[in-house]
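Chemist: sequence? don't have it. structure:
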């Protein structure tokens, strides 16, 4: 049985063409990407050891080995951080398996007070699973009619993968889907992520599972929304990590004058007050 660390190393190896690293083409292969031999040579480890890592039979590679693999795979800073994170959770996988369970949904009063100060801006509090725990009235206005907030306990990840309206609402749905799948690996806890994955996988099918195990580190560019009222909104994202709570405060800012005017029009319509969901 594989591990998140092994899956990530194998996925990155498969994504690299030998020519990109100045390696000779060794003829046709059944699988794409870099050969284990080539990666092991570049990292200074044996093919047998690399195979054990990829197959999940070695769960505790040293920091030196992780750095060597990162160099050999030409990982950027975000990918290196993800490699170290996966090594951490993979190394702890031999401990007693936690029962899958939903995460806590409480938002601290001081965080809610901060969110109120951001009105009339577009902001929300969420966790890495995508639970929308609190939001400003402007966020409600911008997402009105999309179906995102229809559920009693809205969840961005569930919406993206199970609601057909999400593909129309998010102009770059594929990028957003990669983000949502990737963030499941980051918390709040492995048991929480497994709980949500077990709920989504039967409904979303291979589309979700493939993205989850591909470990595609997202770049999180401008968020483009096709609002049901017509027109496109282009929003910049600023994120404040609430590390102690395993939550995030996300602020969405108009990326251009046209979007700013459209947001003003949406905010002028009827909408509710700040809502916290617990």
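Modeler: Arrived safely, thanks for sending. None of the values given here were measured: they were computed from a predicted structure. Numbering: from 1, shown residues only.

Chemist: For the rest of this, base every contact and every neighbour count on C-alpha atoms.
Modeler: Fine.

Chemist: Which residue ranges of this structure form helices?
Modeler: With DSSP state H, the ranges of helices along the chain come out as 4-15, 36-43, 47-54, 63-72, 77-91, 109-117, 137-143, 156-162, 165-169, 173-183, 190-204, 206-214, 257-267.

Chemist: Could you list every helix and strand that the fifth one packs against?
Modeler: Spelled out, it's helix 77-91. helix 4-15, helix 63-72 (3 or more C-alpha pairs under 8 Å, 6 or more residues apart in numbering; DSSP states H and E).

Chemist: which parts of that helix are buried?
Modeler: Of the residues in helix 77-91, 79-80, 82-87, 89-91 count as buried by neighbour count, 16 or more other C-alpha atoms under 10 Å.

Chemist: now swap in the fourth one and tell me
Modeler: Across helix 63-72, burial judged by 16+ other C-alpha under 10 Å covers 66-70, 72.

Chemist: another one to put next to it:
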């Protein structure tokens, strides 16, 4: 995806995203490059400028946990970004896990199909949709394909209308792929999705260059379906036991709400098996 090391690219992006005043340093005026200087990060982390430069250039392969914590504090990283930093620092010393083959267990397919009024689907590390129940498929039927969430957000014309806060959805997609990349930087599928989307969407490319990291957890989303209108859902994501590279995503509505009634309508619109395929973006 670029010529640098994943660790060096991450450190550089996070350094360039900070201003001197963000870390309590005086603003000495206009700078030739954005963000903090390497020397400033080194000083804040309590390491030599040469050592920090080696980290960014990929010439230091075994930083201690104490050094990583000091660098994370200097760069104002949150807990998730700090975990991402540690994984990237370990990358040269470990073999990556086997790539996901996209197979979803029959038991999980049966479980999703048993939720008639709750959209549920399974995604892989690159946000490929590996399986979905009928309600989830009906919910996303305004898209050309229900195949990859990032492609749907950035390349499908329906995305900007479906996601009422499109910018938030776009940022989340990129940050989630970046988090997955930290677990498996050598994943050919993640690389392919990132390269394709970067070449076809300048917005994706800009967000990817920021190195923001955020895994799927739980939050409220506001959607707009062309047939049933505005929807307010709470989504939760769960790691699948036996397939940690997969996540089960569940959309829920408040009982007796307008969104709950809309889910019932969507379910009646479409009856299909849970398994779906995905295509490359």
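Modeler: Arrived safely. Here the structure is a predicted model, which is why all the values come from computation and not from measurement.

Chemist: wait, which of the helices of structure 1 is closest to residue 241 of structure 1?
Modeler: Between residue 241 of structure 1 and these, the tightest spacing by C-alpha to C-alpha is seen for helix 109-117, at 11.4 Å.

Chemist: The closest one corresponds to what range in structure 2?
Modeler: Aligned using TM-score structural alignment, helix 109-117 of structure 1 spans residues 106-114 in structure 2.

Chemist: repeat for stretch 209-217 of structure 1
Modeler: Mapping stretch 209-217 of structure 1 onto structure 2 (TM-score structural alignment) gives residues 205-213.

Chemist: next one: stretch 161-169 of structure 1
Modeler: Using TM-score structural alignment, stretch 161-169 of structure 1 pairs with 154-162 in structure 2.

Chemist: Report the contact partners of residue 152 of structure 2.
Modeler: Residue 152 of structure 2 sits next to 143, 145-146, 158-159 when contact means C-alpha atoms under 8 Å, 6 or more residues apart in numbering.

Chemist: Next, work out how far apart it and residue 36 of structure 2 are.
Modeler: Look at residue 152 of structure 2 and residue 36 of structure 2: by C-alpha to C-alpha, to the nearest Å, they are 35 Å apart.

Chemist: List the contacts of the equivalent of residue 27 of structure 2 over in structure 1.
Modeler: Applying TM-score structural alignment, one finds that residue 27 of structure 2 aligns to residue 25 in structure 1. Residues near residue 25 of structure 1 by C-alpha under 8 Å, 6+ apart: 18-19.

Chemist: measure residue 194 of structure 2 to residue 250 of structure 2 for me?
Modeler: Counting by C-alpha to C-alpha, the gap from residue 194 of structure 2 to residue 250 of structure 2 is 25 Å.

Chemist: When the two are compared, which one has more neighbours?
Modeler: residue 194 (23 against 20; other C-alpha atoms under 10 Å).

Chemist: what's the matching residue for that one over in structure 1?
Modeler: By TM-score structural alignment, residue 194 of structure 2 lines up with residue 197 in structure 1.

Chemist: likewise residue 14 of structure 2?
Modeler: Under TM-score structural alignment, residue 14 of structure 2 pairs with residue 12 in structure 1.

Chemist: Its match contacts residue 73, correct?
Modeler: Yes - using C-alpha atoms under 8 Å, residue 12 of structure 1 is in contact with residue 73, at 7.0 Å.

Chemist: which residues in structure 2 does stretch 134-143 of structure 1 match up with?
Modeler: Alignment note (TM-score structural alignment): stretch 134-143 of structure 1 is matched to residues 131-140 of structure 2.

Chemist: so who does the residue most central in space within structure 2 touch?
Modeler: Centroid-nearest residue in structure 2: residue 176, 0.9 Å away (criterion: C-alpha atoms, centre = their mean). Neighbouring residues of residue 176 of structure 2 by C-alpha under 8 Å, 6+ apart: 213-216.

Chemist: What residue in structure 1 is paired with it?
Modeler: With TM-score structural alignment as the criterion, the equivalent of residue 176 of structure 2 in structure 1 is residue 183.

Chemist: Contacts only, for residue 197 of structure 2.
Modeler: For residue 197 of structure 2, the contact set (C-alpha under 8 Å, 6+ apart) comprises 151, 154-155, 204-205, 281.

Chemist: Check how far the longest strand that structure 2 contains sits from its aligned residues in structure 1, on average.
Modeler: In structure 2, assigned by DSSP state E, the strand with the most residues is strand 229-240. Following superposition, strand 229-240 of structure 2 is found to deviate from structure 1 by 1.5 Å on average (mean C-alpha distance after the TM-score superposition for structure 1).

Chemist: ok, and what's touching that strand?
Modeler: Defining contact as C-alpha under 8 Å, 6+ apart, one finds that strand 229-240 of structure 2 is touched by 216-225, 245-254, 258-259, 262.

Chemist: Got a quick PyMOL command for the buried subset of these?
Modeler: Selection of buried members from the contacts of strand 229-240 of structure 2 for PyMOL, criterion 16+ other C-alpha under 10 Å:
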select buried, resi 216+221+223+224+225+245+246+247+248+249+250+251+252+253+259+262
